Each structure stands twice: as C-alpha cells, then as structure tokens.
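Novice: task: produce atomic coordinates for the following.
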Amino acid sequence: VNQALLKEINEVNKCLISTVVDIGEEDISFDAAVNEVGPGTIVKCSFNAVTSGPDQIFLVLTMCLLVSSDYPNCSPVFLDKLPLELSKEQEHLLLKARSKFTRSIRCLSQPISVTEMAKSWDTCAGAVILEYSVQNGGGSFSTRYGTWKTVSNS
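Specialist: Purely as a prediction, here's the structure:
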C-alpha cells in the first residue's frame, strides 16, 4: 500500500466526523474493475449515521474505490457492487446516496483525490440520511430547532 495514500487517509479521517475511510479487503468480486484499471488498493468510505426519530436507527452506507498504483496521477475508480446483506430500505438509501455521489464527482476536476471523493461521499450520504430521517419523523438539531443565526450585540 502506497504510504502517501495511507497518509491521505489518516488526514481525511481527522477532518470527517460521520465518514470513516480505510483500506478494504481484497475482494474477488471486484476483479472486473481490477482488470480494467490494473492493480491497486481498495479503499472503503463508510458513512455511519444514527437517525434521530421515534425509532432510532443505526445505518452504515459504504462505497468502495479502487485506487490505482498510479495514484495520484489518476482518479480512483468507483466500485458499484452492492453488499449482499441489505434490507430493501437500506439498498434504496445506498443507491440514492451513490446516485448523488456520482453526480457530484462529475463536477470535480481530474484527477480526483481520495480526499475529495470521501468528502463528497460524506455530503451525499449525509443528505440522503437526513432526508430519510425527516420523512420518518426525525431529523437533525437544525431541522428540529432551526439553524444558527448571527446576532449582533448593539
């Protein structure tokens, strides 16, 4: 594993609260991507959410990237294989987050860094979870009580 990649992962983990980035295990199901891109490292971005609502739920939305040995000269490849053990609801949320994510990274200049992709995943997965939470009677502090406002002491 590339030492610069490990350092980048450590740095992004210091910045993000809800998303954890780590090195994934080798997975035979990603062979097609490896054949397309060449050898590399699988990096997992896992958004960990606790929805606040009548039935508090703990969800983890994970996406995987294949980081080429040529990184950072080329962008990581998004691996879109779904985990096997998902409920229909979890699968729907994950697909919705992945859709937002793929749209969001199209706007980024190439090559895209692991940090940019992790931050984008954090934003997209967070938006999907917040929307789900609000629809089910929960939400965040801001959706329940309003947002912070600047008050001047005049």
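
Novice: contacts and neighbour counts: CA atoms only from here.
Specialist: OK.

Novice: might one say that Thr41 is in contact with Ser68?
Specialist: Yes. Using CA atoms under 8 Å, Thr41 is in contact with Ser68, at 6.6 Å.

Novice: list the buried ones in the helix ranked longest in the chain?
Specialist: In the chain, assigned by DSSP state H, the helix with the most residues is helix 114-135. The neighbour-count check on helix 114-135 (16 or more other CA atoms under 10 Å) flags 114-115, 117-126, 128-130, 133-134 as buried.

Novice: now the element after that helix, going C-ward?
Specialist: Next in sequence after helix 114-135, counting helices and strands by DSSP states H and E, comes helix 141-145.

Novice: for the protein, which segments count as strands?
Specialist: 19-23, 40-51, 57-68, 77-79 (DSSP state E).

Novice: reformat those as CSV; add distance to Lys100 and mean neighbour count.
Specialist: What follows is these, written out as CSV (distance: least, CA to CA, whole Å; neighbours: other CA atoms under 10 Å):
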stretch, distance to Lys100, mean neighbour count
strand 19-23, 16, 20
strand 40-51, 14, 21
strand 57-68, 12, 20
strand 77-79, 13, 18
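
Novice: second input sequence below; structure requested for side-by-side comparison:
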Amino acid sequence: MIADSFKSSSLVIGLILASIPVAIAIAASQVGRLTRRFPETTLIRVSFVFYALALLSVPFVSNLWLLLIQTVMFGIGFGICSPIILSLVAARASKEYLATVISVNGAFCNLGRILGPLLMGIAFGIGGISGVFYAGAGIAIATLLIFKYFRSCLYA
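Specialist: So this is what the prediction gives:
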C-alpha cells in the first residue's frame, strides 16, 4: 500500500519502517535519564501524545520521506512508554507474584496485538486507510484520558 501511494522502492519503504524500532531503542535507552528529570506519569502522557500526533498526521503526508517524522515520533512514544509501564507494574507487585504480574502485563500487550488488527480492519471498512490512523489516534487519546483518570492508582 505504501509503494502504491508513494511510488517508492521496497528498500526505501523498509528504511522508513525500520526507523520505528531504531527510535524505540534510542528512546528506551534514555528513559532512566528522563525519569530523573520528569515524573513517570508525565512521560507516559507525553508518549501517548506522541502516538496520537504521529497517527493523526499520517493521512496528510504527501512525501515518503516526510513519513519518517511520524514513524520516529511513534517509535519515541513507544520507547518511552513501554519500559516505564513495565517498571511501574513491577514496582507495585510483591516479590512472590512479580513473575505473574509481568506475565499478565505481557498478555495484555499481546491482546492488543490481536485486537488491534481486528479493530483497525473495522476502521478500514468504515473510513478507508485514513480511518485506520484516525482510529489509532483516537485509541491513543482515549488511553491517555483513562490513564489520567486512573493515575492515582499507580501512586497509591
């Protein structure tokens, strides 16, 4: 689909998409430094703003190289959010249940990988490819609002 939209080679498309895990790795490597300067809850909120902005702006990208901005933003959001959430979950678990809690956290991540394509298939059927990105941004914003509502549970 990207090749049809931007008339680009597989190599260039692969390089653009490879920027996501590269951005994740770089952002995740800086989480320790970031958490010393900013509260974890603030960083999680910022990560969901990164997700939402990246996804909302994809339908407006007219050049494949401009898509690199969105893929890097998405990777930064994921790279910041994932280690912090895992750290918060692990910190709240007792030592005897730590493995179970981390496994349940992983199960919920995998549940998202299952439900995501199903929900985005519905979004695609309703709104086309742009609808997929708008739905993803909507989910990111909804998650941000839910997190904001329940953040007091993290520090209880």
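
Novice: can you give me the TM-score here?
Specialist: Once superposed, chain against chain, the TM-score is 0.32 (TM-score structural alignment, normalised by the length of structure 1); 82 aligned residues with a CA RMSD of 5.4 Å.

Novice: before we move on, back to that, so which of the strands of structure 1 comes closest to Leu94 of structure 1?
Specialist: Closest to Leu94 of structure 1 of the strands of structure 1 is strand 57-68 (CA to CA; 5.9 Å).

Novice: run through the neighbouring helices and strands of the longest helix anywhere in structure 2.
Specialist: Scanning structure 2 for the longest helix, with DSSP H as the assignment, gives helix 98-154. Here helix 98-154 of structure 2 touches helix 40-57, helix 64-92, going by 3 or more CA pairs under 8 Å, 6 or more residues apart in numbering; DSSP states H and E.

Novice: can you redo those as TSV with mean neighbour count and distance to Ile126 of structure 2?
Specialist: Below are these laid out as TSV (neighbours: other CA atoms under 10 Å; distance: least, CA to CA, whole Å):
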stretch	mean neighbour count	distance to Ile126 of structure 2
helix 40-57	21	17
helix 64-92	19	23
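
Novice: just give me the neighbour total for Ala135 of structure 2.
Specialist: 20 (other CA atoms under 10 Å).

Novice: kindly report the same for Thr143 of structure 1.
Specialist: Around Thr143 of structure 1 there are 12 residues (other CA under 10 Å).

Novice: ok, it - contacts?
Specialist: Val134 (CA atoms under 8 Å, 6 or more residues apart in numbering).

Novice: what is the neighbour count of Ser104 of structure 1?
Specialist: So Ser104 of structure 1, with other CA under 10 Å, has 15 neighbours.

Novice: I meant Ile2 of structure 2, not that one.
Specialist: The burial count for Ile2 of structure 2: 11, using other CA under 10 Å.

Novice: same deal with Val34 of structure 1?
Specialist: Val34 of structure 1, neighbours per other CA under 10 Å, totals 18.

Novice: ok, now how distant is it from Phe78 of structure 1?
Specialist: Computed as CA to CA, to the nearest Å, the Val34 of structure 1 to Phe78 of structure 1 distance reads 11 Å.

Novice: who touches both of the two?
Specialist: Joint contacts of Val34 of structure 1 and Phe78 (CA under 8 Å, 6+ apart) are Leu66.

Novice: what residue is smack in the middle of structure 2?
Specialist: With distances taken as CA atoms, centre = their mean, Phe78 lies nearest the centre of structure 2, 4.1 Å away.

Novice: against Arg37 of structure 2, how distant is the residue nearest to that one when sequence neighbours are not counted?
Specialist: Closest residue to Phe78 of structure 2 apart from its sequence neighbours, by CA to CA, 6 or more residues apart in numbering: Ile24 at 6.1 Å. As defined by CA to CA, Ile24 of structure 2 lies at a distance of 19 Å from Arg37 of structure 2.

Novice: same thing with Pro21 of structure 2?
Specialist: 24 Å.

Novice: which residues touch the residue nearest to the centre of structure 2?
Specialist: 24, 47, 51.

Novice: recalculate using a threshold of 10 Å.
Specialist: Going by CA atoms under 10 Å, 6 or more residues apart in numbering, Phe78 of structure 2 touches 20-21, 23-25, 27-28, 44, 47-48, 50-51, 72.

Novice: quick check, nearest of the residues you listed to Ala142 of structure 2?
Specialist: Phe48 (9.4 Å).
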